[in-house]
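From the sequence below, what's the structure:
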Amino acid sequence: MKHAAGLLAFVARFAVLGLALAFVIGLFWPGVGSRLRAHFGMPVAQPAAATAAAPEAPPAPASYADAVARAEPSVVNIYANKVVTEQAVRMYSDPLMQRLFGGHLVGTYQHPEQSLGSGVIVSDKGYVLTNNHVIANANDIQVLLYDGRVAKATLVGADPETDLAVLKINAGNLQPIRMADQKKLRVGDVVLAIGNPLGLNQTVTMGIISTIGRQLVSGSPEDFIQTDAAINLGNSGGALVNTRGELVGINTLLIGKAADAEGIGFAIPVNTATEVLKQLIATGHVVRGWLGADYAFVPVAADSGLPAAARGVQVTDVYPGSPAALAGIQPHDILLRMGTHGILDPADLRRYEASLKPGTTLEVSGLRNGSPFHVKVTLIARPAQASVSLQQGQS
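Next comes the predicted model:
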């Protein structure tokens, strides 16, 4: 028994010694075991395949100077001069009367006023895209180019609903901006705002896309890119570009500290701006299709007969005499399809109907009290709507 125990202890000591020796060899001469097995014709163990890692985003560049250099020559400063008529008030000379009655109107007077803004060169033929509120009611518009030249601009057309306007300047050697692919925009993408804030000339600020498809006015077909890139008064009509210097949107609105907000600005998406640009150059105005109803999200309830992730819209109101009213569409109807277009939500339907030409006839499909229905509608031109305006925020 003692002999067996001694033999076991002897084997154990040599085993421990062998493991320690193997550890030292493996530490200082890694791979020697594989080479010995290969030398004696023994199978060599293959390393386990590395677990597929999630693709890593490319590192952010140390500078965005290249993007600015590509885009900045396409951004211009706009100075819109107008004559403003205001009421003239005469104050009482007696301090007591002045305190009691203030003053009284004695007619009107006129004085010059200048609006500052920005614009983007979109064609080598001299077309400049800007905001409508920058040039509204102006009788003289001057454009300061990147290279210091000054050109007089004429108004080609304006669209108050999107707050876009197109100017035309007579100048050569212009550098049109490159347009981005809006479908590739993602929340979190870095963007740069270039413009003329507070008359400080070419200024660049940086931020990210905070959200896409932001709607600011119920019932409007237009949506916005929200960004935290600083947009200030004078940035209106300027460029929001990506890190390749391509136009992502036209800066137009901000929500300032008056609303206890910080880092909330809005830009008109490049696709919307491009479509408006084409129509304004072609006809001087923008025409949109209109169904003539107001919509809300589909209420999902146990008795709605709809899946939990229901798409479509619920009709909340129908305008008398509108295409929807003439087709028999009623409040509480659920609209699911318009022509071949599957309706996602209210914003999607507003954008789609606005993209169609007046006079277009198509079939609208939906549910009424849980039963399918199909009607033919012929769209008409969308009536003029009030332009998007935040009291604290046209930039």
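
switch to C-alpha atoms for all contacts and neighbour counts from now on
Fine.

Arg351: what's it in contact with?
For Arg351, the contacting residues are Pro221, Glu222, by CA atoms under 8 Å, 6 or more residues apart in numbering.

Now the host helix or strand of it: buried residues?
Assigned by DSSP states H and E, Arg351 belongs to helix 346-355. Residues of helix 346-355 classed as buried under the neighbour-count rule (16 or more other CA atoms under 10 Å) are Pro346, Ala347, Asp348, Leu349, Arg350, Arg351, Tyr352, Glu353, Ala354.

just stretch 319-328 next, same as before
Ser322, Pro323, Ala324, Ala325, Ala327.

Show me those residues that map onto helices.
Per DSSP state H, helices hold the following members of the buried residues of stretch 319-328: Pro323, Ala324, Ala325, Ala327.

Among these, which one sits closest to Val375?
Proximity of these to Val375 (CA to CA) peaks at Ala327, which lies at 6.2 Å.

Nearest the geometric middle of the chain, what residue?
Ile225 (1.9 Å; CA atoms, centre = their mean).

Correct me if wrong: that residue contacts Ile208.
No - contact criterion CA atoms under 8 Å: Ile225 and Ile208 do not qualify, at 10.3 Å.

Please identify every residue contacting each of these two.
Contacts common to Ile225 and Ile208, judged by CA under 8 Å, 6+ apart, are absent.

Turn the buried residues of helix 346-355 into TSV, including distance to Val270.
Listed next are these as TSV, based on distance: CA to CA, whole Å:
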residue	distance to Val270
Pro346	21
Ala347	17
Asp348	17
Leu349	19
Arg350	18
Arg351	15
Tyr352	17
Glu353	19
Ala354	16
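
Return the closest of those with respect to Tyr109.
Using CA to CA, the buried residues of helix 346-355 come closest to Tyr109 at Ala354, 42.0 Å.

how about that closest one, what does it touch?
Pro221, Arg288, Gly289, Trp290, Arg382.

Could you report the distance from it to Leu291?
9 Å (CA to CA, to the nearest Å).

Please provide the structure for the following sequence as well, for comparison with the first:
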Amino acid sequence: MPCAPFPIPPPGSASKNSAFSNRDDCSNRTSGSSSAPLGWGKGGERMRSLLIGIVGFLLGIGCWSYVGPVTGQSRTLPFTSDTIAQIAQIAIPAVVNIDTVMREINPFQNLFGTPYFTEKGVGSGFLIDASGLIVTNDHVVADTQSLTVTLTNGQRFTGRKVGHDPLSDVALIRIKGANLPTLRLGDSESLRVGDWAIAIGSPLGLQKSVTAGIVSALNREIAINERVNFIQTDAAINPGNSGGPLLNVAGEVIGVNNLIATRAQGIGFAIPSNLVRSIVDQLVSKGKIERPWMGIALTSLPSNEGVLVAGVSKGSPAAQAGLRPGDVITHLDGRTMQSPGQIVQYINGKSVGNRLEVRFLRNNEKKSTVLVLREMPVG
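The predicted structure follows:
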């Protein structure tokens, strides 16, 4: 791992639309020069969709797009008419603007003489270490050739990606700095529906933008990413907010802004800070994420009375435990399971090598087995 560890406090299947892209949707990317004309070929299609700013995922009510140690309860402060302004004044210096450049092969280079085209984008991030470690979304920095990080005082740095986890959409980048302002990761488990939420970032490249709202819901499961139980907020989030912080009234980061519902207003989603802390801790200490794995494909049942096993990977922990396609998992370690997301979240909280008691139905007959989690294979 290129960066030295720093202290991190411990914490207190739906189908996808083929038009959806897991990258850059709301990191506000636009296309640059030395490229094929806009609208031609694969690159042109990507550029057009990025300029529109919406590459969606259809899920019931509409379209989803990427946007871009506390122990125990978080500190609570009296809320006054000055609270949001005070938090903004303290937090804004630790929020950064991230400009990105991608280079793609031009499929029409023989006709137009330009070997590649470029895409420029913008996203947000925030400093968690005074020497220059920054948290952002993986889709902001994935597949980029260059990263330019701008602080709110105008200082510009070349950024370097030092770790990422595409499955949770969290990434770390580093700049060379000293005595930089930082933000503290709060305890997302202490959140309540109705708590104040403050978003800071660079929507549409407009740096130092602050919006406020409330926590609208907790533990939202979205088929785009069933590995995250999202915080839903009505604080305004727009393309370019990706990777920026969602704060509580104590000025602590409670989430990383990530998704918006593009066919609605006031529906945004953030990755909870406790999950972010876990990902960052592993990336810093190990350089990778050791994610526990069962080796099964899951699908929901209309009755919510268990989760259907749609497939079992050969040689996987599930296969070794005797699970088969068609089984219905009803309990893990005695806890009732009613959705694929619920199982994924429970497994995410476990470690490689942990043993699970799995209770399931096979042809309406109750059965149980013990499954030993292994590390998820790469790829």
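
TM value for the aligned chains?
The pair, once superposed, lands on a TM-score of 0.71 when counted by TM-score structural alignment, normalised by the length of structure 2; 300 aligned residues with a CA RMSD of 2.7 Å.

Out of the contacts of Ala354 of structure 1, which are shared with structure 2?
Retained contacts for the contacts of Ala354 of structure 1 in structure 2, judged by both residues aligned by TM-score structural alignment, their matches' CA atoms under 8 Å, are Pro221, Arg288, Gly289.

Mind telling me what the first one corresponds to in structure 2?
Under the alignment (TM-score structural alignment), Pro221 of structure 1 pairs with Arg227 in structure 2.

Checking my notes, that match in a helix, right?
No - counting by DSSP: H, G, I helix; E, B strand; the rest coil, Arg227 of structure 2 is not part of a helix but coil.

you'd agree it is up against Asp169?
No - assessed by CA under 8 Å, Arg227 of structure 2 is found out of contact with Asp169, at 9.8 Å.

Who has more neighbours out of the two?
Asp169 (25 against 22; other CA atoms under 10 Å).

For the more buried one, what is the corresponding residue in structure 1?
In structure 1, Asp169 of structure 2 lands on Asp163 (TM-score structural alignment).

between the kept ones among the contacts of Ala354 of structure 1, which is closest to Pro59 of structure 1?
Closest to Pro59 of structure 1, out of all of those and judged by CA to CA, is Pro221, at 36.9 Å.

so how far is Leu185 of structure 1 from the counterpart of Ile296 of structure 2 in structure 1?
Using TM-score structural alignment, the equivalent of Ile296 of structure 2 in structure 1 is Ala293. From Ala293 of structure 1 across to Leu185 of structure 1, the span is 31 Å (CA to CA).

Those two - which one has more neighbours?
Higher neighbour count among Ala293 of structure 1 and Leu185: Ala293, with 20 against 17, using other CA under 10 Å.

tell me the contacts of the nearest residue to that one once chain neighbours are set aside?
Nearest residue to Ala293 of structure 1 in three dimensions, chain neighbours excluded: Val318, at 4.4 Å (CA to CA, 6 or more residues apart in numbering). By CA under 8 Å, 6+ apart, Val318 of structure 1 lies in contact with Gly292, Ala293, Asp294, Ala324, Ala325, Ile329, Gln330, Pro331.

and in structure 2, which of those residues remain?
Counting by both residues aligned by TM-score structural alignment, their matches' CA under 8 Å, the contacts of Val318 of structure 1 still in contact in structure 2 are Ala293, Asp294, Gln330, Pro331.

wait, doesn't the third one sit right on Val315?
Yes - counting by CA under 8 Å, Val315 is a contact partner of Gln330 of structure 1 at 7.0 Å.

If you count surrounding residues, which of the two has more?
For Gln330 of structure 1 versus Val315, the count of surrounding residues by other CA under 10 Å is larger for Val315: 20 against 16.

Surely the more buried one is within a strand?
Yes - assessed by three-state DSSP, Val315 of structure 1 belongs to a strand.

Would you point out which residue in structure 2 pairs with it in the alignment?
Looks like Val315 of structure 1 aligns to Leu308 there (TM-score structural alignment).

ok, now which ones touch its match?
Here Leu308 of structure 2 is in contact with Leu298, Thr299, Ser300, Leu301, Pro325, Gly326, Asp327, Val328, Ile329 (CA under 8 Å, 6+ apart).

Can you give me the separation between it and Ser300 of structure 2?
6 Å.

Tell me who's in contact with the nearest residue to Leu192 of structure 1 once chain neighbours are set aside.
Closest residue to Leu192 of structure 1 apart from its sequence neighbours, by CA to CA, 6+ apart: Met206 at 4.5 Å. Neighbour list for Met206 of structure 1: Val190, Val191, Leu192, Ala193, Asp228, Ala229, Ala230 [criterion: CA under 8 Å, 6+ apart].

Let me have those in CSV, extended by distance to Leu100 of structure 1 and secondary structure.
CSV is the format used below for the contacts of Met206 of structure 1 (distance: CA to CA, whole Å; DSSP: H, G, I helix; E, B strand; the rest coil):
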residue, distance to Leu100 of structure 1, secondary structure
Val190, 57, strand
Val191, 55, strand
Leu192, 53, strand
Ala193, 50, strand
Asp228, 48, coil
Ala229, 48, coil
Ala230, 45, coil
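
nearest to Tyr127 of structure 1, of these?
Ala193 (20.2 Å).

Follow the chain on from the helix or strand containing Gly366 of structure 1 and name the next helix or strand.
In this assignment (DSSP H and E), Gly366 of structure 1 forms part of strand 361-368. Tracing the chain C-terminally past strand 361-368 of structure 1 and defining elements by DSSP H and E, one meets strand 371-378 next.

Can you give the contact residues for the helix or strand just after that following strand?
On the C-terminal side of strand 371-378 of structure 1, the closest following helix or strand by DSSP H and E is strand 380-381. Strand 380-381 of structure 1 is contacted by residues Val287, Arg288, Gly289, Trp290, Leu291, Pro323, Lys357, Pro358, Gly359, Thr360 when judged by CA under 8 Å, 6+ apart.
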